[in-house]
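**Student:** Quick one: sequence and predicted model below, then my questions.
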Amino acid sequence: MTSADLEKRPADVSRMFDRVSGHYDLTNDVLSVGVTPYWRYQTRREINPYPGQKVLDVACGTGTVSRILADHGSTVTGLDFSQGMINQAIERHGDHPNITFQQGDATELPFEDDTFDVTTVSFGIRNVQEPRKALAEMFRVTKPGGRILVCEFSHPTNGLVNWGYDTYMNVAMPSIVKLVSSDPEAYNYLFQSIQAWPEQKTFASWLREAGYQQVAYRNLTYGIVALHRGTKPATPTARQENQ
């Protein structure tokens, strides 16, 4: 995958994440200037994990969020398109009794309808070639009355913060990547995918199109990241019954 390739062809995306899997968490922690744990904490707080809760962690990467939720009692299925990421997740967290990891496609989830209490994805939905199809699949496998939570990079709402963030992304970060990343070209793509990702209101509209209700979002770090949430209706809507 070249730095300019935002077509997100599944095979290319999978190979790219296979390449960076070994140093992925360390690189992200450095590039986020230590803010990543705060975003994970807010994700965990929003999900509110508890024993018996069934969670699907889509694009689970190395399993960091899966582990946090499992440590708080949830039964977690972590799924990622990259086998390299799944291998890292199994190596790090595979002995946890509350977690199962498997390779799979977010746009064709290998689960029955109405399986999970919560479906979540952290910093992965923008790397899916057909993100709206992935949202529809997450809706399908969520139980009636269940929830979705998406933590994803977004667009700063403050003009000064936006200027500083854009400067950091385009000037400082490429130099840092050359020092800490095993694959600078892959991170060039990741930077561009963040900049090309739709703003908060547009993504919220995609959740509504997928069928979710009570859709809302909360900005973190001035909108650099946004937490999006929605609820699957407890009873089918007329549109769902006609599908």
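**Tutor:** Good, I have the coordinates.
**Student:** Only C-alpha atoms from now on, for both contacts and neighbour counts.
**Tutor:** Fine.
**Student:** what residues are up against the residue nearest to the spatial centre of the chain?
**Tutor:** What sits nearest the mean C-alpha location of the chain, by CA atoms, centre = their mean, is Ser122, with 2.5 Å. Residues near Ser122 by CA atoms under 8 Å, 6 or more residues apart in numbering: 58-60, 65, 150-152.
**Student:** From those, which land in strands?
**Tutor:** 58, 150-152 (DSSP state E).
**Student:** Neighbour-wise, which one of those residues leads?
**Tutor:** Neighbour counts for the ones in strands among the contacts of Ser122 (other CA atoms under 10 Å) peak at Val58, which has 26 neighbours.
**Student:** re the thing from before, dump the contacts of Ser122 to TSV, plus distance to Ser175.
**Tutor:** As requested, the contacts of Ser122 are arranged in TSV below (distance: CA to CA, whole Å):
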residue	distance to Ser175
Val58	30
Ala59	27
Cys60	27
Val65	28
Val150	29
Cys151	26
Glu152	23
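**Student:** just those now: which is nearest Pro10?
**Tutor:** Ala59 (12.6 Å; CA to CA).
**Student:** from what I can see that closest one touches Met85, true?
**Tutor:** No - assessed by CA atoms under 8 Å, Ala59 is found out of contact with Met85, at 9.1 Å.
**Student:** need the strands for this structure, in chain order.
**Tutor:** 54-58, 75-80, 99-103, 116-122, 142-153, 213-220, 225-231.
**Student:** can you list those in TSV and add distance to Val171?
**Tutor:** As requested, the strands of the chain are exported to TSV (distance: least, CA to CA, whole Å):
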stretch	distance to Val171
strand 54-58	31
strand 75-80	31
strand 99-103	35
strand 116-122	25
strand 142-153	18
strand 213-220	23
strand 225-231	20
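**Student:** take the one below as the second:
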Amino acid sequence: MNKEFFNSIEKETYTKRPVDPQWMELVQSRANVSGKIAVDIGAGGGIYSVALAKLGAASVIGVDISENMIAGAKENCREYPQISFQVGTARESNLPGGTADVLLERALIHHLKNHQLPECFAEAKRILNENGVFIVQDRTIEDCSLAGSNEHIRGFFFEQYPELLKKDIARRHSADTINSYLTEAGFQHVEVLSFWENRKIYNTLDELKQEITLRKGRSILFELNDEQVQLLANGIGERVTKSFPLVEKERWTIWFARA
């Protein structure tokens, strides 16, 4: 996925989803965002920029490679004057050194090749002040390979389309690789944990199926054509056995590293 991809999709694809309160509690407990300057690289539609603002950040700078995504983010965040956006990348943010107290890169590094990670983490180290906290959230191969269930809807994607799992795994980095590159970049006291994040509550099956067919916030589904995505939505409808409302959860790995 590159700039052209994110400029080509609907700018609302990565907007208007509430963030799990447990995620916010976790981040606040590790980074104490209140009153801080926070940077959200790979901000997309600004969902987590809003979360950082709600945690009390004095200012939030959202950075994204796509002008299209930034346009959607500005609309999504217009009620938060402390949030601003600018074009940049994880390897060239266009931010001055020592800007941030907290730096978030959520669901970003799987868009980078292995050899690009050192440059990404070096840029993060440069942006952060000497006491700053770097938060990396992404999936490992183990996270991606979990079976589908009434809560873990994502697992059904790969049960129906095993070739999709191969594509997803191919873009993932191991926890050991991330740990090594963080250390090489000069980060200390790296904490790694697994986290089940509540993604969304669906009140009806139709609501869940619509979320799938629209590919909302799911770049991996753009590997399928429209007919395949519709078949997937129908297949998930047959697999889900729990009554609604249904809470969808996703498994992530999160790194908290201090500059």
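**Tutor:** Received, thanks. The structure displayed is predicted, hence computed values, not measured ones.
**Student:** can you point me to the longest helix in the second structure?
**Tutor:** Secondary structure of the second structure per DSSP state H: the longest helix is helix 226-239.
**Student:** Can you give me the buried ones in stretch 46-57 of the first structure?
**Tutor:** 47, 49, 53-57 (16 or more other CA atoms under 10 Å).
**Student:** what's the answer for stretch 46-54 of the second structure, then?
**Tutor:** So stretch 46-54 of the second structure, judged by 16+ other CA under 10 Å, has buried residues 46-53.
**Student:** who touches Arg126 of the second structure in this structure?
**Tutor:** Counting by CA under 8 Å, 6+ apart, Arg126 of the second structure makes contact with 97-98.
**Student:** what lines up against it once you look at the first structure?
**Tutor:** Using TM-score structural alignment, the equivalent of Arg126 of the second structure in the first structure is Arg140.
**Student:** I'd like the distance between its match and Gly104 of the first structure.
**Tutor:** 16 Å (CA to CA, to the nearest Å).
**Student:** what does Phe203 of the first structure give?
**Tutor:** 23 Å.
**Student:** ditto for Val58 of the first structure
**Tutor:** Separation of Val58 of the first structure from Gly104 of the first structure (CA to CA): 9 Å.
**Student:** now do Glu209 of the first structure
**Tutor:** Glu209 of the first structure is 24 Å from Gly104 of the first structure, by CA to CA.
**Student:** Which among the strands of the first structure is found nearest to Gly22 of the first structure?
**Tutor:** strand 75-80 (14.8 Å).
**Student:** quick revisit: tabulate the buried residues of stretch 46-57 of the first structure in a markdown table, adding columns for distance to Thr100 of the first structure.
**Tutor:** Output for the buried residues of stretch 46-57 of the first structure, formatted as a markdown table (distance: CA to CA, whole Å):
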| residue | distance to Thr100 of the first structure |
| --- | --- |
| Ile47 | 18 |
| Pro49 | 16 |
| Gln53 | 14 |
| Lys54 | 11 |
| Val55 | 11 |
| Leu56 | 10 |
| Asp57 | 10 |
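**Student:** and of the residues you listed, the nearest to Leu160 of the first structure?
**Tutor:** Ile47 (31.1 Å).
**Student:** And the closest one, what's its match in the second structure?
**Tutor:** Looks like Ile47 of the first structure aligns to Ala31 there (TM-score structural alignment).
**Student:** Count the neighbours of Tyr38 of the first structure for me.
**Tutor:** 12.
**Student:** List of residues touching stretch 48-67 of the first structure?
**Tutor:** Stretch 48-67 of the first structure is contacted by residues 21, 25, 40, 44, 69-70, 72-82, 85-90, 92-93, 96, 99, 106, 115-125 when judged by CA under 8 Å, 6+ apart.
**Student:** Of those, grab the buried ones for PyMOL.
**Tutor:** Buried members of the contacts of stretch 48-67 of the first structure, defined by 16+ other CA under 10 Å, are picked up in PyMOL with:
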select buried, resi 21+25+40+44+69+70+73+74+75+76+77+78+79+80+81+82+85+86+87+88+89+90+93+99+106+115+116+117+118+119+120+121+122+123+124+125
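**Student:** how many neighbours does Arg172 of the second structure have?
**Tutor:** By other CA under 10 Å, 21 other residues sit near Arg172 of the second structure.
**Student:** And it? What does it align with in the first structure?
**Tutor:** Taking TM-score structural alignment, Arg172 of the second structure has Trp197 as its aligned residue in the first structure.
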